[in-house]
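Visitor: give me coordinates for this.
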Amino acid sequence: MDEQALKARLPGSIAARVQTLKLADGKVTLVLEASGLDAAGRAGLEAAAKDVLGAADGVSEVRVAMVADRAPPPPKPRIIAIGSGKGGVGKSTLTANLAVALARMGRKVGVVDADVYGPSQPTILDTKGGKPEARDDKLVPVQSRHGVPLLSMGHLVEPGKALAWRGPMAGNAMAQLVDAHWGDTELLLIDLPPGTGDVQLTMLQKFKPEGAVIVSTPQDLALIDAQRAANLFDSGKVPIIGLVENMSGYACPHCGEVSDPFGRGGVETAAEGTGIPFLGRIPLALEIRKASDAGAPNTSGDGEEAEAFSAIAAKLASWIDREAV
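Guide: This next block holds a predicted model:
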C-alpha cells in the first residue's frame, strides 16, 4: 500500500488536516495540522489516525506529530501623547478624563502615567493600592473601575516615596510601562511629565506617538513653555493634534459671576497664530478638583465640565479615525 492509498483510508475530517504523510519500511510518519483543538481534541485526532492507519496492510508503526499556527500577537496600541511645557496646568486631569470619555464612546483605551516622579493617575482613576502583575517579563496593567487599564510608577513604589533617579532611569521606567501586556487595547494615552527631558526623548525614540495634544493655561508664561513642548514634537515629526486651554474661566459658586484669574483665550489665539487646531477649553472649577481627588473623572457624570471634556475627546476620536483611513 502506497502513501496515497493510506491517505485515502483516512476520514475526511482527518484527511483535511494532513500536512505530510510518509511511509518507509512499514513505518508511517504523519504530520497533522491541529489549530483550534484543545488537548482532548488533539489526543482524539491522534488516536483516530493511528487506529485507521495502523490497521492497513504492511503498516507496523504509526507516528503522529501535531503542528498549529500560532495566533498572531495582538496589534500594538496606537499612541497619543498628552504633553505640556510646565507642571500644574492640568495635563494629568485632561488625560484621565479623555480616556474615560473615549471608553464611554466604546473605544478600547489605556493610560500610561509617564510622570515617574509625580504620578497622579492612580488617584484620578481610583487605582491606588493596585499592583500590576508580571507575565513573560512584562507588566500587566491595573484595571480601573472606569474601564480604562492603567500603568503608573504610583503602582510600583510606596506611597509618598521620592524617586531619586537620574534622567535615563526615568526614561527606562517609562519604556517598561509602555511595552506591557495591553491586550486588546487599541489606543494608549501617555500622560507625559512636564518639560522636554529624558522621558520625552525616550518616547520619541522608542515609541513614536501618532500625535500629541498640548495643554496649557491661558497665561503667557505657560504658553511659552507649551510652545517648547510643541517644538519638541515637531522636531520628532509627531503631528500636533491640537491645543487645549485649561483653567479657562472661574464661575463664582455664590453669585455665578465668571472671572479669569489666568486670563482667557490665550491658547486659542496661539493656535490661530500657529495654524494648530484648537480643541477646546476647560473651566477652572472646584468640581473638577473634587472629582480628581475622589477618583471619579468628570466625564463619568454630567454637567458643564463633563461636556467640555467629552467635546475634546470627540475631536480627538475624529482625528484618530481620519488618520486610520
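Visitor: can we go C-alpha only for contacts and neighbour counts from here?
Guide: Fine.
Visitor: the residue nearest the centre of the chain: which element?
Guide: Nearest to the geometric centre of the chain sits Leu188, at 2.8 Å (C-alpha atoms, centre = their mean). Assigning secondary structure by DSSP states H and E places Leu188 in strand 187-191.
Visitor: second input sequence below; structure requested for side-by-side comparison:
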Amino acid sequence: MSNCDSCSSKGNCNSAGVGCNNKLEPKYGKIKHIIGVISGKGGVGKSTVTGILAAKLSKEGHKVGVLDGDITGPSMPRFFGINNERADMLQVGDSEEIKFRPVETSTGIKVISLNLLTEEEEQPVIWRGPVITGVLKQMYTDTEWDELDYLLIDMPPGTGDIALTIMQELPLEGMVVVSTPQDMVSMIVKKVIIMAQKMGVSVIGVVENMSYIKCEKCGEKINVFSKKSAQEHAEHLGVPLLAEMPINLDLVESMENGTVEEFLSKSDEYEELINNLKNRIM
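Guide: This is a model prediction of the structure:
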C-alpha cells in the first residue's frame, strides 16, 4: 500500500491526475505501453535510438508518440525534421487550463517537445529543477495523445531530477538503456541501471550504439572503440542486449536532410532492435 504522506503529489491528486498508486495518467488519451529511453551520459545516441524505435514501430502499423523529456537539450524535432513547426496550445473549454496538440511527423508519429513550444529552437531553457520537472509532467498529462500503442520518452542522460520524476511518477513499462562500447561509458551506464533497480523500474535491455563500422568493400565488422563484444558489455551491465548498432553515415545524412523516416522505412538494419524490444514487453 502506498504512503500518501511521503508522496510528492499529496494534495494535488485531483488536479494532477495522480492515482493512489502515485502514477500520473494523461488527461487526453490512452496509452498502452510507455517506454523510457535513457543513457548514462550525453552523446551516445539516445535520441537517435528513440527515433529509430518510433519510426520502426510506426512502420509496423502501431500508433506511436514521442515525449521529448530532455527539457534542456531537446533534439527529437530535429531528428524527425519537424523543427520548423510548432505545437498548438489550446484553451480547455471556459477554464484557464491549456492542452497541447502535438506535431505529427510524415508517418503520423505524435511528437511533443519544448522546442515545439518556444518561438525559436535555439532559445535556451534557464530553469531550475522543480520548474523543469513541472513542465515535463505537464507535457505528458496535458498533451492530446488520443490512443497510442507506444509512447517513447527520450529522457535526459544521467540520474538527475527528470529521470527520478519519470521513474517515480510515470507508469513506465520499462526502460531501454543506450550505451557505447567503452568501459568508462559502461561504468556510468551501470549507475543508471542500479538507479532503475532501486526505483523498481524494469530495464528491458541495452542498445550498444556506435558498436562498429562496416567495411564497404567486404562487409566485415570493424570494432572502433573496444575489442570487447557487445554481448560482453551487456553481461557486464547485467541486462539483455537488445541490439548492437553501427556507425551509419547514411542514417546521419538522412537526419540532416529531414528524410529519416523515409530512410528507415527502406532499411532492415534495425529489425533486431524492434523484435527484441517487443518480445520483452509483450
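Visitor: which residue in structure 2 aligns with the residue nearest to the centre of structure 1?
Guide: The alignment partner of Leu188 of structure 1 in structure 2, by TM-score structural alignment, is Leu151.
Visitor: for Pro141 of structure 1, same thing?
Guide: Looks like Pro141 of structure 1 aligns to Pro102 there (TM-score structural alignment).
Visitor: do I have it right that its match meets Ile109?
Guide: No: checked against C-alpha atoms under 8 Å, the pair Pro102 of structure 2 and Ile109 is beyond contact range at 9.2 Å.
Visitor: roughly how far does the residue nearest to the centre of structure 1 sit from Gln227 of structure 1?
Guide: 23 Å (C-alpha to C-alpha, to the nearest Å).
Visitor: can you classify Val185 of structure 2 by secondary structure?
Guide: helix (DSSP: H, G, I helix; E, B strand; the rest coil).
Visitor: quick check: it touching Val178?
Guide: No: the criterion here is C-alpha under 8 Å, and Val185 of structure 2 misses it with Val178 at 9.9 Å.
Visitor: these two - which one has more neighbours?
Guide: Val178 (30 against 17; other C-alpha atoms under 10 Å).
Visitor: any idea which helix or strand carries that one?
Guide: Here Val178 of structure 2, judged by DSSP H and E, is contained in strand 174-179.
Visitor: mean deviation, that strand versus structure 1?
Guide: Superposed on structure 1, strand 174-179 of structure 2 shows a mean distance to its aligned partners of 0.4 Å (mean C-alpha distance after the TM-score superposition for structure 1).
Visitor: so what touches that strand?
Guide: Strand 174-179 of structure 2 has contacts (C-alpha atoms under 8 Å, 6 or more residues apart in numbering) with 34-40, 44-46, 49, 185-186, 189, 193, 201-209, 281.
Visitor: ok, Pro119 of structure 1 to Phe278 of structure 1 distance?
Guide: From Pro119 of structure 1 to Phe278 of structure 1 the distance is 27 Å (C-alpha to C-alpha).
Visitor: please read the previous query as pertaining to Ser318 of structure 1.
Guide: Taken as C-alpha to C-alpha, the span from Ser318 of structure 1 to Phe278 of structure 1 is 14 Å.
Visitor: could you find the counterpart of Leu273 of structure 2 in structure 1?
Guide: That one, Leu273 of structure 2, aligns with Ile312 by TM-score structural alignment.
Visitor: quick check: Glu257 of structure 1 touching Gly249?
Guide: No: applying C-alpha under 8 Å, one finds Glu257 of structure 1 not in contact with Gly249, separated by 9.9 Å.
Visitor: these two: which has the busier surroundings?
Guide: Gly249 (21 against 10).
Visitor: quick one, what contacts that one?
Guide: 258-264, 283-284.
Visitor: would you list those in TSV and tack on distance to Val67 of structure 1 and neighbour count?
Guide: Below are the contacts of Gly249 of structure 1 laid out as TSV (distance: C-alpha to C-alpha, whole Å; neighbours: other C-alpha atoms under 10 Å):
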residue	distance to Val67 of structure 1	neighbour count
Val258	69	12
Ser259	70	14
Asp260	68	15
Pro261	68	13
Phe262	65	18
Gly263	66	15
Arg264	65	20
Pro283	59	19
Leu284	61	21
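Visitor: now, which of those lie within strands?
Guide: If you go by DSSP state E, those have 258-259 in strands.
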